[in-house]
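Participant: Provide a 3D model corresponding to the input given below.
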Amino acid sequence: MKRTTPLLTLLTGTGMAAVLFAMSAQAAPRTVDTGAAAPATSPPGAAVVSPAAPAAEPDADPAAEPEATPAAPAPGQPGAAETTPPTTAPPAKQADSNWTGRLDGGATIAITVTDGKAVAYVCDGKKLEVWLNGTAADGRMKLTGKKGEVLTGSFGDGVASGEMVVGQRRWKFTAKQTGKPDPVLYRATAQQRRAGVDGGWIMLPDGSQIGVVTRDGAPVPAPPLDPAFGTTILDGRTVTASPVVADPGSGA
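Facilitator: Next comes the predicted model:
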């Protein structure tokens, strides 16, 4: 009986120690590992796959529909741009007429226009004569001569007026429109001019005429011209002339 007592005492102490250990373990706080789990070790030879990069966010919502461009309104509908048709300048109003008159210096002038082409002849019936060529349209005319002579003016309501400039000299002129279709201006033909004879004749409304004939460079008063035949006699020789319509030949 005495031998059993120590054994019981030992067992009792051991049991008490076990109970105390269990109570101590329950009372101790648990430690939680917050770190990421260690990556698994890849087997030898396995390819290492890098994690995919996150996709970039688009600037706009891909689900949003694109903004629609408004269609242009059809011509004639409200809001449609008005299209102005291109404007073209009206054609020049050409003159087809004849004028006869005088310069303030005493010389006589005749102007004839056909299809906008103008011819003028100025002479004093003695030795002065000037041929000019140009245009006449929209109430304005401008003609020039071989030696730099310039005639400018306007016309309308049956009257033409303006100025002729020869060198440093200037003369005003006024001419009235003739009411007849008959030619008011004649000139020696090209054949006559090649023979050394040139000349011009102005037929005035009262039936008279005035002109100058230049023979071998010397101007003389023109003898009367027969318009029906276009001829005259100068020093026993026949001189032929023709009506000036739009081009007086080589004289301008």
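
Participant: switch to C-alpha atoms for all contacts and neighbour counts from now on
Facilitator: Will do.

Participant: and residue 120, what does it touch?
Facilitator: 109, 110, 111, 112, 131, 132, 133, 143 (CA atoms under 8 Å, 6 or more residues apart in numbering).

Participant: try 10 Å this time
Facilitator: Taking CA atoms under 10 Å, 6 or more residues apart in numbering as the contact definition, residue 120 lies against 98-100, 109-113, 130-134, 143-145, 151, 185, 244, 246-248, 252.

Participant: In strands only, show me the residues you listed.
Facilitator: 98-100, 109-113, 130-134, 143-144, 151, 185 (DSSP state E).

Participant: count of residues packed around the nearest residue to residue 123 once chain neighbours are set aside?
Facilitator: Spatially, and ignoring its direct neighbours in sequence, residue 123 is nearest to residue 129 (4.1 Å; CA to CA, 6 or more residues apart in numbering). A count of neighbours around residue 129, defined by other CA atoms under 10 Å, yields 20.

Participant: what does residue 216 give?
Facilitator: Neighbours of residue 216 (other CA under 10 Å): 11.

Participant: I'd assumed residue 192 was in contact with it.
Facilitator: No. Applying CA atoms under 10 Å, one finds residue 216 not in contact with residue 192, separated by 11.3 Å.

Participant: please give me the structure for this one as well, since I'd like to look at both together:
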Amino acid sequence: MKRMTPLLTLVTGAGMAAVLFAMSAQAAPTAAPPKVDAAPPASAADAPPAPSGSQPPELSPGASAPPAAAPGATDVPAAGTPEQKVDASWTGRLNNGATIAITSRDGAAEAYVCDGKDMELWLRGTATDGKLDLDGKDATLTGTFDGSEATGKLTIGGDTTTFTAKATAGTAPVVYRATPQLRDAGVDGGWILRPDGTQIGVLTWNGRPIPAPPLDPAFGTTIVEGLTVTARPVIPAPEPGR
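Facilitator: Now for the predicted structure:
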């Protein structure tokens, strides 16, 4: 029996070690699953390339991207926007009692002012974008117009008067003037054909202004002291430099 004692002690120790190992394994906490880090938010650099045809142009080295448009910003019309030009005519009166006629073709404009006795005035300029801007000898005319009328002011020397002129129907001429050949010979004259069929004008004859005799629009002629005077419709043309 004494010889078996060490063996029993060894077996007993091994059994106790096995029991303690099993108890230790049961008491140990279950290992936590491995932690997975959340993916970082996507950045512009990580974004997939844009489809062909929509990728913004590359910037040259050293260049910076253009600033973004401010909220609420509106587009500014590009330089060189075509002017709104009109083909129209207006006839009316000034506050001083004189008669005025304005005619425009493709934005170029001419105006004739007369009192039917001895005062007359010619002006040239433009009628674009709803605005009138004409000038003559010591005179300027400015104003506005639309499809129904033209209004504004006429300044002669230091005196200013206002006018209102109604748009005429159709494209029939409303202003006639003596031909350049007659003007070169010292004979000048202007006629305004009113919408009611009446006329008014001034004719310069032998160096003095007189009331213009009635003009026949069909032929553009009138008779003065037995001589035929020829006139033509006033059709404005752009002046050089305008």
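
Participant: Tell me how the two chains score on TM-score.
Facilitator: The TM-score (TM-score structural alignment, normalised by the length of structure 2) is 0.67; 176 aligned residues with a CA RMSD of 2.7 Å.

Participant: so where does the aligned partner of residue 220 of structure 1 in structure 2 fall, helix or strand?
Facilitator: Under the alignment (TM-score structural alignment), residue 220 of structure 1 pairs with residue 210 in structure 2. Secondary structure from DSSP states H and E places residue 210 of structure 2 in strand 208-211.

Participant: Next, the mean deviation of that strand compared to structure 1.
Facilitator: Its matched residues in structure 1 lie on average 0.2 Å from strand 208-211 of structure 2 after superposition (mean CA distance after the TM-score superposition for structure 1).

Participant: How about that strand, which residues are buried there?
Facilitator: Of the residues in strand 208-211 of structure 2, those buried by neighbour count under the rule 16 or more other CA atoms under 10 Å are 209, 210, 211.

Participant: who's in contact with the last one?
Facilitator: When you say that, I think you mean residue 211 of structure 2. With the criterion set at CA under 10 Å, 6+ apart, residue 211 of structure 2 makes contact with 114-119, 189-191, 200-205.

Participant: any idea where the helices of the stretch 151-252 of structure 1 begin and end?
Facilitator: Along the stretch 151-252 of structure 1, counting by DSSP state H, counting those that start in this stretch, helices occupy 190-194.

Participant: Quick one: the strands in it, in order.
Facilitator: Secondary structure of the stretch 151-252 of structure 1 by DSSP state E, counting those that start in this stretch: the strands cover 159-166, 169-177, 185-188, 197-203, 209-215, 218-221, 231-234, 237-243.

Participant: Mind telling me what the residue nearest to residue 123 of structure 1 corresponds to in structure 2?
Facilitator: Aligned partner of residue 129 of structure 1 by TM-score structural alignment: residue 120.

Participant: max-length helix in structure 2?
Facilitator: helix 5-27 (DSSP state H).

Participant: what range in structure 1 matches that one?
Facilitator: Going by TM-score structural alignment, helix 5-27 of structure 2 lines up with nothing in structure 1.

Participant: Touching stretch 157-164 of structure 2 from outside, list them.
Facilitator: Taking CA under 10 Å, 6+ apart as the rule, stretch 157-164 of structure 2 contacts 90-100, 137-143, 145, 149-155.

Participant: Which part of structure 1 matches it?
Facilitator: With TM-score structural alignment as the criterion, stretch 157-164 of structure 2 aligns to 167-174.

Participant: Residue 8 of structure 1 in helix, strand or coil?
Facilitator: On the three-state scheme (DSSP: H, G, I helix; E, B strand; the rest coil), residue 8 of structure 1 is labelled helix.

Participant: Matching it against structure 2, which residue comes up?
Facilitator: Aligned counterpart of residue 8 of structure 1 in structure 2: none (TM-score structural alignment).

Participant: what does residue 116 of structure 1 give?
Facilitator: Match for residue 116 of structure 1 (TM-score structural alignment): residue 107.

Participant: number of nearby residues for that match?
Facilitator: Residue 107 of structure 2: 22 surrounding residues under other CA under 10 Å.

Participant: That one and residue 50 of structure 2, how far apart?
Facilitator: If you measure residue 107 of structure 2 against residue 50 of structure 2 using CA to CA, to the nearest Å, the figure is 49 Å.

Participant: And residue 123 of structure 2, by the same measure?
Facilitator: Taken as CA to CA, the span from residue 123 of structure 2 to residue 50 of structure 2 is 62 Å.

Participant: go on, residue 164 of structure 2?
Facilitator: Applying CA to CA to residue 164 of structure 2 and residue 50 of structure 2 gives a distance of 62 Å.

Participant: per the alignment, residue 145 of structure 2 corresponds to what in structure 1?
Facilitator: Aligned against structure 1 - with TM-score structural alignment as the criterion - residue 145 of structure 2 pairs with residue 155.

Participant: Doesn't residue 12 of structure 1 lie inside a strand?
Facilitator: No. Counting by three-state DSSP, one finds residue 12 of structure 1 to be helix, located in no strand.

Participant: Identify the residues contacting it.
Facilitator: residue 6.

Participant: and what of residue 14 of structure 1?
Facilitator: Contacts of residue 14 of structure 1 by CA under 10 Å, 6+ apart are 8, 20.

Participant: what's the counterpart of residue 95 of structure 2 in structure 1?
Facilitator: Using TM-score structural alignment, the equivalent of residue 95 of structure 2 in structure 1 is residue 104.
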